[in-house]
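Asker: can you look at this prediction? I've put the sequence above it.
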Amino acid sequence: MLNNHVDSLQKNKLNIMAEEKFRLESDLLGELKVPVDAYYGVQTQRGINNYHISRKKMRDYPDYIIAMAYVKLAAIQTNHSLGVINDEISGAISKACQELIDGKLHENFPIDMMQGGAGTSVNMNANEVIANRALEIMGHKKGEYQYCYPNDHVNCGQSTNDVYPTSIRLAIIRMNKNLVSSLTGLISALRYKGEEFKDVIKMGRTQLQDAVPMTSGQEFSAYANNLEEEILNLERNVKLLHEINMGGTAIGTGLNAVPGFAKLCAANLSKLTGEPFVSATDLVEATPDTGAYVSYSSALKRLAIKLSKICNDLRLMASGPRCGLNEINLPPKAPGSSIMPGKVNPVIPEVTNQVCFKVIGNDTTISFAAEAGQLELNVMEPVITESLFESLVWLSNAIDTLVEECILGITVNKERCYEMVKNSIGIVTALNPYIGYKTCTKVAKEALETDRSVYDIVLEQGLMTQEKLDEALNPKNMLVSHKFIK
């Protein structure tokens, strides 16, 4: 009689759950309601309930989900080859992974990027989604884990501590390609402007003071060359991410992974992705090691610093229009003031500057998080991940915006630039080889005090013939190295 009563209560509970469009799942901490249509399960639901921090979800980074799916696919192929998982289950899990790689079911990854647990919620989110989709493929219902269990099958021979860092590495490698593509576009745009402005003479400056003449083309071409170095630097550092610790499981000892798993899984992941992944020689060392993240973040910071400097230059050269340098014109994108009519601000370089500041700050966060590792694991990897992903996405978006909304529309004020060259005291530097540094200093001082030109003073004092002076001050001769006779 009592058993019948219990059965009746259980049935009523399940009926109520069905009416509410929830299913009941359980874990170490007890039972929890999960939306009946959700492919994720109880541990993901706990993550949803626990973490409301960044409001940036795993589903906001498709490359991350795809990377995780590739790792799980490599793992199930490895377990199947080693005879650990049977044909039916491995086939269903493989199909589920491929669907994630193809962009399906991504809405089922609602975990906040900022979390405790060293990424366990992320790993279980993937395990549960893949398991429940595999169940459907095999003809079962979501939650019927007796046929395919998230931990025992999808996560077989694995731990969050090897799956999580491996998926992060693959995601960064994928996202780095997007960044390099954006950066390549910026370099091309700067080279285009370098060619367009190659005949525009202007005054070069050091310490914000007049230095020697150059062309606007040289300036923009130099920016392009400067950023070209960053592509090489990014590619150098991204190579560090190809060493993975799959098969190390919890702390690198390989507990619960069958012999041969580590190297075969790395080989399978390489074959699936086309990336040259290798198994770390010391999995215990590799499990808590975050050095590759630190190096790659440093490369992002270096790019951000250079990019911000270029934007500073653009803002300076466009300052004015009447009371500044006014050498170039940036495309007008928005009224610049709520009180000053006619004012237009350099909003695109400004927003790029701010993105660069964020990347520099993220690098500091990553440095602290990497240092905070303890013993056989670094539990701060979630903030490292979120910071790296944010830097990658923001930089790519900012660079694309800078190209499309600013660089391609820049024009130069040729007459203004040349007028400043003619009136500059800085051109006296070109006379050093002819009349000497000391005499040039006197000429410069007199020109500054009397508001006269260097050209007139040199002729007046008979320091050079007009023919020789014209040759020395010919802009073409001042732009490159040339032979001279004292």
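Answerer: The structure has been received and is ready for your questions.
Asker: make it CA atoms for all contacts and neighbour counts henceforth
Answerer: Noted.
Asker: residue 327 against residue 418, yeah?
Answerer: No. Contact criterion CA atoms under 8 Å: residue 327 and residue 418 do not qualify, at 9.6 Å.
Asker: alright, now check it against this:
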Amino acid sequence: MDDEFRYEHDLLGDLPVPRYAYFGVHTLRAVHNFPITGTRISAHRDLVNGLAAVKQAAALANRDLGLLEADKAEAIVTACEEIRSGKLHDQFVVDVIQGGAGTSTNMNANEVIANRALELLGHQRGDYHHLHPLDDVNAGQSTNDAYPTAVKVALLASTHRLQQAMATLRQAFRAKADEFADVVKTGRTQLQDAVPMTLGQEFGAYAVMLAEDEQRLAEASALIREINLGGTAIGTGLNSHPRYAALVCAHLSALTGEPLSTAADLVEATQDAGAFVQLSGVLKRIAVKLSKTCNDLRLLSSGPRAGLGEINLPAVQAGSSIMPGKVNPVIPEVVNQIAFKAIGNDITITMAAEAGQLQLNAFEPVIAHCLFESIGQLEAGCLTLADRCVNGITANREHLRAVVHNTIGIVTALTPVIGYAKASAAAQEALDSDLPVADVVLAQDLLTADELQRVLRPETLARNNAWETHAHTPN
């Protein structure tokens, strides 16, 4: 028994901790207390790296202030660098959802870093009289400033990757917009025939939608760069050096490459989850627009013979266990589901932020978990949609051309030329007789064949410049 465990003590008593473990008694209590999701904080690699960055910056600041011996600081820094390189992540074992405002996560980080630092100093794990998780690793900190700062550092790293994934998808749509620039089709409003456009314009709009949301994500990320590190428990800075907040922020900025800033009012910053709510709202916006785009792709590719059939999505797997030859739009469907999850996470984040009381929000663990989940899944969704779907889309050009020729919607292009009343009458006649609008216009001598050809040129139809291509003025 003694060969397999070491005993550690906390205010509740002694616990046997596995001898191999880098975590300690506080982490073990949390593992026992919170068997909630089965997902450990190690699932969020950016959070683990963020925790290590915060602890590394704190050790450097405390060393600079003469509050931490140089050898201890060096060992802590080395341990943190190892963690940030990907080592020891399996030792971050507490559940992602936990009571205590993230205290268990902070304790887990303190203990792992302390025990690795002890090894580097030539001591056994658990020999905390040489280097202590709280007195040394957590010096000048509280969970209430270290944890949200680590979350923000992690969110900045993960949002950068999401922005890159969105850019990849945007570029895929833009390439298709260029490819389909000459393909005229029927636009639709309320699922009814509307005016003509090009397939390139349709795909170009998806690229613009993504570009707009990349900008919104960058704006939300800017708010995340304000941190409360140095505020300790409630923002008053109790137990930290007067110069600590500025110094630790400078070190953390250097370590992460992010232009972080210390909040002007640390009491406000410690209790306010507004930046998380703002970021979540942007993620919801991205999710909603991505889902709408995927709805369009599924609708435009519906068929192949009983639907719109305007585009072809690449076939990536068999679509049915009973219907041979069936292929489903599975990539847009999975992105739809990612969007639903992000939208649901936004509700959770909203409720958790609202539930904060007085000087602290105790529910930041679920806020962090939902944000990381949404960001990670949206990133994967954008990359998958680009690679497995958008890049391989083809257009059914002949079918689109035939539909435009036969649609009632082209009558709108005639309105500036023959007037609304005559255009409306021609549209109704076309519907009643099941004839193309152009045939009706010619039969009623509303325009000559040459005039009609000029008005209904593809470039005219898609750019709404009938006034420029025909001098006729309606009566």
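Answerer: Looks like it came in fine. It should be emphasised that the depicted structure is a prediction, and the values quoted were computed from it without experimental measurement.
Asker: mind checking the TM-score on these two?
Answerer: Once superposed, chain against chain, the TM-score is 0.97 (TM-score structural alignment, normalised by the length of the second structure); 469 aligned residues with a CA RMSD of 1.0 Å.
Asker: give me the more crowded residue out of residue 327 and residue 418 of the first structure.
Answerer: residue 327 (24 against 19; other CA atoms under 10 Å).
Asker: what residue is smack in the middle of the second structure?
Answerer: Of all residues in the second structure, the one closest to the mean position by CA atoms, centre = their mean is residue 375, 3.2 Å from it.
Asker: correct me, but that one touches residue 160?
Answerer: No. Look at residue 375 of the second structure against residue 160 with CA under 8 Å: they stay out of range, at 9.9 Å.
Asker: so which residues of the stretch 101-250 of the second structure form strands?
Answerer: For the stretch 101-250 of the second structure, the strands defined by DSSP state E, counting those that start in this stretch cover 184-189, 192-198, 226-227.
Asker: what segments of the stretch 301-450 of the first structure are helices?
Answerer: For the stretch 301-450 of the first structure, the helices defined by DSSP state H, counting those that start in this stretch cover 347-371, 381-405, 414-423, 432-435, 437-450.
Asker: identify the residue of the first structure aligned to the residue nearest to the centre of the second structure.
Answerer: Taking TM-score structural alignment, residue 375 of the second structure has residue 392 as its aligned residue in the first structure.
Asker: can I assume its match is in contact with residue 174?
Answerer: No. Using CA under 8 Å, residue 392 of the first structure is not in contact with residue 174; the gap is 10.4 Å.
Asker: work out for me the element the aligned residue in the first structure for residue 68 of the second structure sits within.
Answerer: In the first structure, the residue paired with residue 68 of the second structure according to TM-score structural alignment is residue 85. If you go by DSSP states H and E, residue 85 of the first structure is not part of any helix or strand.
Asker: corresponding residue for residue 206 of the second structure in the first structure?
Answerer: Using TM-score structural alignment, the equivalent of residue 206 of the second structure in the first structure is residue 223.
Asker: how close does its match get to residue 389 of the first structure?
Answerer: Separation of residue 223 of the first structure from residue 389 of the first structure (CA to CA, to the nearest Å): 26 Å.
Asker: same check on residue 198 of the first structure?
Answerer: In terms of CA to CA, residue 198 of the first structure sits 38 Å off from residue 389 of the first structure.
Asker: residue 160 of the first structure too?
Answerer: Distance of residue 160 of the first structure to residue 389 of the first structure, given as CA to CA: 19 Å.
Asker: likewise residue 225 of the first structure?
Answerer: Counting by CA to CA, the gap from residue 225 of the first structure to residue 389 of the first structure is 26 Å.
Asker: which one's more surrounded, those two?
Answerer: Shown here are residue 225 of the first structure and residue 389; by other CA under 10 Å, residue 389 has more neighbours (22 against 13).
Asker: so what's the residue nearest to the more buried one when sequence neighbours are not counted up against?
Answerer: Spatial nearest neighbour of residue 389 of the first structure, chain neighbours left out: residue 172 (7.3 Å); criterion: CA to CA, 6 or more residues apart in numbering. If a contact means CA atoms under 8 Å, 6 or more residues apart in numbering, then residue 172 of the first structure has 238, 388, 389 as its contacts.
Asker: what is the nearest of those residues to residue 475 of the first structure?
Answerer: Proximity of the contacts of residue 172 of the first structure to residue 475 of the first structure (CA to CA) peaks at residue 238, which lies at 43.9 Å.
Asker: which residue in the second structure lines up with that closest one?
Answerer: With TM-score structural alignment defining the correspondence, residue 238 of the first structure maps onto residue 221 in the second structure.
Asker: pretty sure that match is touching residue 157, no?
Answerer: No. The criterion here is CA under 8 Å, and residue 221 of the second structure misses it with residue 157 at 9.8 Å.
Asker: these two: which is more packed in?
Answerer: Neighbour totals were compared for residue 221 of the second structure and residue 157, and residue 221 leads with 22 against 17 (other CA under 10 Å).
Asker: which residues touch the spatially closest residue to that one that is not a sequence neighbour?
Answerer: Counting by CA to CA, 6+ apart, residue 221 of the second structure lies nearest to residue 156, which is 6.4 Å off, once chain neighbours are set aside. For residue 156 of the second structure, the contacting residues are 221, 224, 225, by CA under 8 Å, 6+ apart.
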